[in-house]
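1. Here is the input, now give the coordinates:
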Amino acid sequence: MGIVNAPPPSAWPPMGSGQLRPSRSLMVCLTCQHFQHTLAEAGVTQPACAHHQQRIPQGAHLTHRCHQWMQRLEKQIGWCPEGA
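-> As a prediction, this is how the structure comes out:
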């Protein structure tokens, strides 16, 4: 069950600089189970983290991760949230 009346990702606050740490492996925000994109007012895509309910700075989703990084589950259980 999801949270009722949760704000849309575009309304989430930006992520603080101390929450992300550099990563030189494939364990980055882009490969995390909690990663998603949202659409800004100007039609620009903005990376976001569903776990933290915060927007990720542009470009940081390619080179950084947080302590709650979680491997995507599509291959293990055949589940894809984008296709639902």
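2. Please count neighbours and contacts with C-alpha atoms only from this point.
-> Fine.
3. start to end distance for stretch 38-45?
-> End-to-end distance of stretch 38-45: 6 Å, with C-alpha to C-alpha, to the nearest Å as the criterion.
4. Can you list the buried residues in it?
-> By neighbour count on 16 or more other C-alpha atoms under 10 Å, the buried set for stretch 38-45 is residue 38.
5. got it, and stretch 9-27?
-> 9-10, 12, 15, 20, 27.
6. just stretch 27-38 next, same as before
-> 27-38.
7. structure for this one too, so we can compare:
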Amino acid sequence: MGAPLPRPASLDARLDLPIEEWPYLDEVLLKARSRKVCMTCHWFRHHAGVSCIPVLTCQLHQGLIAHGEHLTSRCQGWTDDMTRSQGWAPEVA
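-> Below is the predicted model of the structure:
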């Protein structure tokens, strides 16, 4: 394996923040009318926030997704969920 690629300083600083303090991805998300929305993306995650309120995140952009936007928006970095593309338990050769 090669050496990991260096991260931009802005992303490095953001990784040190708690998830609740990540910025919202308003400018990154595009409206979509297909199944290619944040919720079906490999990078989409949800976390239990303060008072167990779900916090929706994009691990690729290290940012928060406003509630409801995960159903109607996506970004240029959308990738199919590994489960859908390879199956729940793919065979190992």
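8. returning to that earlier point: which single one of the buried residues of stretch 27-38 of structure 1 is nearest to residue 78 of structure 1?
-> Distance to residue 78 of structure 1 across these (C-alpha to C-alpha) is lowest for residue 33, with 13.2 Å.
9. Alignment lookup: that closest one to structure 2.
-> Correspondence of residue 33 of structure 1 to structure 2, assessed by TM-score structural alignment: residue 42.
10. before we move on, back to that, now secondary structure and distance to residue 60 of structure 1 too, for the buried residues of stretch 9-27 of structure 1, in JSON lines please.
-> JSON lines is the format used below for the buried residues of stretch 9-27 of structure 1 (DSSP: H, G, I helix; E, B strand; the rest coil; distance: C-alpha to C-alpha, whole Å):
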{"residue": "9", "secondary structure": "helix", "distance to residue 60 of structure 1": "17"}
{"residue": "10", "secondary structure": "helix", "distance to residue 60 of structure 1": "17"}
{"residue": "12", "secondary structure": "coil", "distance to residue 60 of structure 1": "17"}
{"residue": "15", "secondary structure": "coil", "distance to residue 60 of structure 1": "10"}
{"residue": "20", "secondary structure": "coil", "distance to residue 60 of structure 1": "8"}
{"residue": "27", "secondary structure": "coil", "distance to residue 60 of structure 1": "12"}
